[in-house]
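Peer 1: the sequence isn't on hand, but the structure is:
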């Protein structure tokens, strides 16, 4: 990958919201979109605790949790947090 983006802004407007399974949040929760699948489906920033540490990954309404790399494989965590803003 030869390019990337950095999330900048007012950190006081960000918060982590609990989620479980397929991403389903309250309608008033605005999620931080971090990209999209090849077909254009939005992806959001998520994190989960795994083997004693937090791991950042991708989540979306079409996924069963938050997906992240660990030990050379993609892991799916069903209980996770998703990044939202006010």
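Peer 2: Alright, I've got the coordinates. The structure displayed is predicted, hence computed values, not measured ones.
Peer 1: use CA for all of it now, contacts and neighbours both
Peer 2: Will do.
Peer 1: for the protein, longest strand please?
Peer 2: strand 42-50 (DSSP state E).
Peer 1: which secondary structure elements does that strand contact?
Peer 2: strand 33-36, strand 53-59, strand 66-70, strand 79-85 (3 or more CA pairs under 8 Å, 6 or more residues apart in numbering; DSSP states H and E).
Peer 1: please tabulate the ones you listed in a markdown table, including the columns distance to residue 44 and mean neighbour count.
Peer 2: A markdown table is the format used below for the helices and strands packed on strand 42-50 (distance: least, CA to CA, whole Å; neighbours: other CA atoms under 10 Å):
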| stretch | distance to residue 44 | mean neighbour count |
| --- | --- | --- |
| strand 33-36 | 4 | 14 |
| strand 53-59 | 5 | 18 |
| strand 66-70 | 9 | 19 |
| strand 79-85 | 7 | 20 |
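Peer 1: okay, now the one to match up with it:
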């Protein structure tokens, strides 16, 4: 049996055909779940899309564009499923997908879009990569394994 979702290495704006769509830009362009290793060694989640030059990762107060990243994909023969669950204040459901200690895959409504982002339990909020900044939101949705 395969996992429902796995990480696939990508670069330069490439999005695999089986990527998990997690949101959209204000103009409707699709956004996908990405993660990348940052300077402190942590794997931080963020957003990616075919229209973007790389993964956009919230880290260090900025929206960092990373050329080598991973995209969450769903293999065609995968068993099980995930869903988005609402949460807030740094809390996450027990079944939330983690990318590193205290960091989870999330998404937020922001600037007329639905943006994949990082939920960081230690800071009590979600960090959204947007407009060159790492923006905060106390309310978000978390990507959780259901079965």
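Peer 2: Looks like it came in fine. As the structure is a prediction and not an experimental result, all values here were calculated from the model.
Peer 1: can you pull the TM-score for these?
Peer 2: Once superposed, the chains reach a TM-score of 0.78 (TM-score structural alignment, normalised by the length of structure 1), with 73 aligned residues with a CA RMSD of 1.4 Å.
Peer 1: before we move on, back to that, of the helices and strands packed on strand 42-50 of structure 1, which is nearest residue 17 of structure 1?
Peer 2: For residue 17 of structure 1, the closest of these is strand 79-85, at 5.2 Å, according to CA to CA.
Peer 1: what span of structure 2 is the closest one aligned with?
Peer 2: Taken onto structure 2 by TM-score structural alignment, strand 79-85 of structure 1 occupies residues 68-74 there.
Peer 1: mind listing the strands for structure 2?
Peer 2: 6-11, 21-24, 30-37, 43-48, 55-59, 62-66, 68-73, 82-88, 98-100, 103-110, 113-120, 125-130, 133-137, 139-145.
Peer 1: got the angle for the fifth one vs strand 30-37?
Peer 2: With axes from the mean of the first three to the mean of the last three CA atoms, to 10 degrees applied, the angle from strand 55-59 of structure 2 to strand 30-37 works out at 60 degrees.
Peer 1: who does strand 55-59 of structure 2 touch, helix- and strand-wise?
Peer 2: On a contact count with 3+ CA pairs under 8 Å, 6+ apart, strand 55-59 of structure 2 meets strand 30-37, strand 43-48, strand 62-66, strand 113-120, strand 125-130, strand 133-137.
Peer 1: average offset between that strand and structure 1?
Peer 2: Taking mean CA distance after the TM-score superposition for structure 1, the mean distance separating strand 55-59 of structure 2 from the aligned residues in structure 1 is 0.9 Å.
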